[in-house]
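S.K.: heads up, no residue letters with this:
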């Protein structure tokens, strides 16, 4: 018979990554965001925890707005009863459709001590840090969603010169868009007056082409996952260089409002 014993003395205790816990609220259909965030933050002293939020295709305004109904549960299940330093809502078009302030308030009702970010808030902060205002935007979305994305950034006093979508309706199919196709779309569609390119969507394999596009276009390239990773570190007060993170990671501390 196996002998059963218990430790008979008080054991030492310590926190795991104190001051560096990042919670991701990811769409249940998103294949990419966790791998992308871990790739970008692999050398930073942070811990990444993920929970999934309900989402149903197609990717349209109605279905994006509907995610708000599951947000309380998704937030509460990120380490229940424990501190999460920054919570990132991992959907660019979802943030636009629901509203960044509404998302922040709803998340902080459940996790009041957590700072909150998302791809479009993070991208806006990156544009401010880079000192750019004239943008080309490339997305996987349909025109209905692109119209709202363009308005979001225009309301931030950014000049959206043009916005181009791949017209993909299923979230999982967004990840199937090859990075070469993203690169070719950027090279063909970037406006000659653009001061930066924004590639929207956490499910899009865009971080693979940041360095190449920055070299070929001669302007900063901001993507949803890259912007979120950068902004998370800014909010934590832990700026960190990332070799494939593009020009934004070459900056030091920046305005994160």
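M.R.: Received the coordinates, thanks. All figures in this text were calculated on a predicted structure; none of them were measured in a lab.

S.K.: For the rest of this, base every contact and every neighbour count on C-alpha atoms.
M.R.: OK.

S.K.: Enumerate every residue touching the nearest residue to residue 98 once chain neighbours are set aside.
M.R.: Taking C-alpha to C-alpha, 6 or more residues apart in numbering, and ignoring the residues beside it in sequence, residue 98 has residue 65 as its nearest neighbour in space, at 5.1 Å. Contact analysis of residue 65 by C-alpha atoms under 8 Å, 6 or more residues apart in numbering lists 94, 97-98.

S.K.: Which parts of the stretch 151-257 of the chain are helices?
M.R.: 171-174, 179-189, 210-217, 224-236 (DSSP state H, counting those that start in this stretch).

S.K.: so what secondary structure elements neighbour the longest one?
M.R.: When you say that, I think you mean helix 224-236. helix 33-41, strand 86-90, strand 115-117, helix 119-130 (3 or more C-alpha pairs under 8 Å, 6 or more residues apart in numbering; DSSP states H and E).

S.K.: between the last one and helix 224-236, what angle do the directions make?
M.R.: Looking back up the chat, that one is helix 119-130. Orientation check (axes from the mean of the first three to the mean of the last three C-alpha atoms, to 10 degrees): helix 119-130 against helix 224-236 gives 70 degrees.

S.K.: related to what we said a few turns ago, let me know which of the helices of the stretch 151-257 of the chain is tucked in deepest.
M.R.: helix 224-236 (a mean of 25; mean count of other C-alpha atoms under 10 Å).

S.K.: before we go on, here's another structure to hold up against the first:
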């Protein structure tokens, strides 16, 4: 039995994790610990949300589950620190978790794209422009070229979490670009796991979403990667 612990900010789309657990089968547990701060998509607030004190609190909450790895399940609360700062953030999380392997959603996007051999992507972000631009910069540091960036200018994670499935599909699929090899959808507040195959079929290319890559990264860290249907190209390949 592999156990991957996720630190999730506030409440929005955390039900993607039990859905992933069901799809992955009975030998994986994906417990979620919640930390709380403002859910505003603004730089100062996101820096506070991903602070060492908050992640240390989350690691403590996960300890009772005895995880094999821990992941900070927040894209904006990691890339807002920049590449070097996000690296330090993950190192601090690992230390707070007793030396366990650790990562964040931002690094999960880069590693998932690399696993699929992707170099040119479009981004469908829920954030305001200034925050979305920081994600594009982070991807660039990871060797990924953003050929198109769309920002939906949604102010809070709670608003994103209230989007119905049709609104999510329209928001995501309408922001593809013909030069992109894949479409990336940051924001773990957006429910996407149940929609992945549908969106990929519509676009005809891989789609990487925040909760999807976060789960994939946790499995990678725990040495529990596997191929499974229903979670998009990334999981069908077993990369």
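M.R.: Thanks, I have it. Quantities reported herein were computed from a predicted structural model and do not represent experimental measurements.

S.K.: Just give the TM-score of the two.
M.R.: The TM-score (TM-score structural alignment, normalised by the length of structure 2) is 0.90; 232 aligned residues with a C-alpha RMSD of 1.7 Å.

S.K.: Please tell me how far the residue nearest to residue 98 of structure 1 sits from residue 106 of structure 1.
M.R.: Going from residue 65 of structure 1 to residue 106 of structure 1 by C-alpha to C-alpha, to the nearest Å gives 14 Å.

S.K.: Repeat that for residue 95 of structure 1.
M.R.: Residue 95 of structure 1 is 12 Å from residue 106 of structure 1, by C-alpha to C-alpha.

S.K.: Equivalent analysis for residue 184 of structure 1, please.
M.R.: 39 Å.

S.K.: And residue 37 of structure 1, by the same measure?
M.R.: 23 Å.

S.K.: cool, and residue 237 of structure 1?
M.R.: In terms of C-alpha to C-alpha, residue 237 of structure 1 sits 24 Å off from residue 106 of structure 1.

S.K.: Residue 137 of structure 1 too?
M.R.: According to C-alpha to C-alpha, residue 137 of structure 1 and residue 106 of structure 1 sit 28 Å apart.

S.K.: Over to residue 160 of structure 1?
M.R.: 29 Å.

S.K.: ok, the closest residue to residue 157 of structure 1 other than its chain neighbours - contacts?
M.R.: For residue 157 of structure 1, ignoring the flanking residues on the chain, the nearest one in space by C-alpha to C-alpha, 6+ apart is residue 133 at 7.7 Å. Residues in contact with residue 133 of structure 1 (C-alpha under 8 Å, 6+ apart) are 127, 157-159, 195-196.

S.K.: Run those past structure 2 and keep the common ones.
M.R.: On the basis of both residues aligned by TM-score structural alignment, their matches' C-alpha atoms under 8 Å, what survives of the contacts of residue 133 of structure 1 in structure 2 is 127, 157-159, 195.

S.K.: Nearest to residue 89 of structure 1 among those residues?
M.R.: residue 127 (19.1 Å; C-alpha to C-alpha).

S.K.: List the contacts of the aligned residue in structure 2 for that closest one.
M.R.: In structure 2, the residue equivalent to residue 127 of structure 1 is residue 113, according to TM-score structural alignment. Counting by C-alpha under 8 Å, 6+ apart, residue 113 of structure 2 touches 119, 144, 208.

S.K.: circling back: the contacts of residue 133 of structure 1 in strands, which ones?
M.R.: 159, 196 (DSSP state E).

S.K.: what's the closest non-adjacent residue to residue 180 of structure 1?
M.R.: That would be residue 209: by C-alpha to C-alpha, 6+ apart, it lies 7.9 Å from residue 180 of structure 1.

S.K.: for residue 152 of structure 1, that is, sorry about that
M.R.: Nearest residue to residue 152 of structure 1, sequence neighbours excluded (C-alpha to C-alpha, 6+ apart): residue 96, at 6.5 Å.

S.K.: before we move on, which element is the one you found in?
M.R.: If you go by DSSP states H and E, residue 96 of structure 1 is part of helix 92-98.

S.K.: who touches whichever helix or strand comes after that helix?
M.R.: Per DSSP H and E, the first helix or strand lying C-terminal to helix 92-98 of structure 1 is helix 100-110. Applying C-alpha under 8 Å, 6+ apart, the contact partners of helix 100-110 of structure 1 are 68, 71-72, 75-76, 95, 114-118, 121.

S.K.: centre of the chain versus helix 100-110 of structure 1, how much separation?
M.R.: 16 Å (C-alpha atoms, centre = their mean, to the nearest Å).

S.K.: In terms of packing, which of residue 137 and residue 106 of structure 1 has more residues around it?
M.R.: Taking other C-alpha atoms under 10 Å, residue 137 of structure 1 and residue 106 do not tie; residue 137 has more neighbours (26 against 16).

S.K.: Give me the aligned partner of residue 45 of structure 2 over in structure 1.
M.R.: Checking TM-score structural alignment: residue 45 of structure 2 goes with residue 63.

S.K.: Against residue 4 of structure 2, how distant is the residue nearest to residue 209 of structure 2 when sequence neighbours are not counted?
M.R.: Of all residues not flanking residue 209 of structure 2 in the chain, residue 185 sits nearest, at 4.6 Å (C-alpha to C-alpha, 6+ apart). According to C-alpha to C-alpha, residue 185 of structure 2 stands 22 Å off from residue 4 of structure 2.
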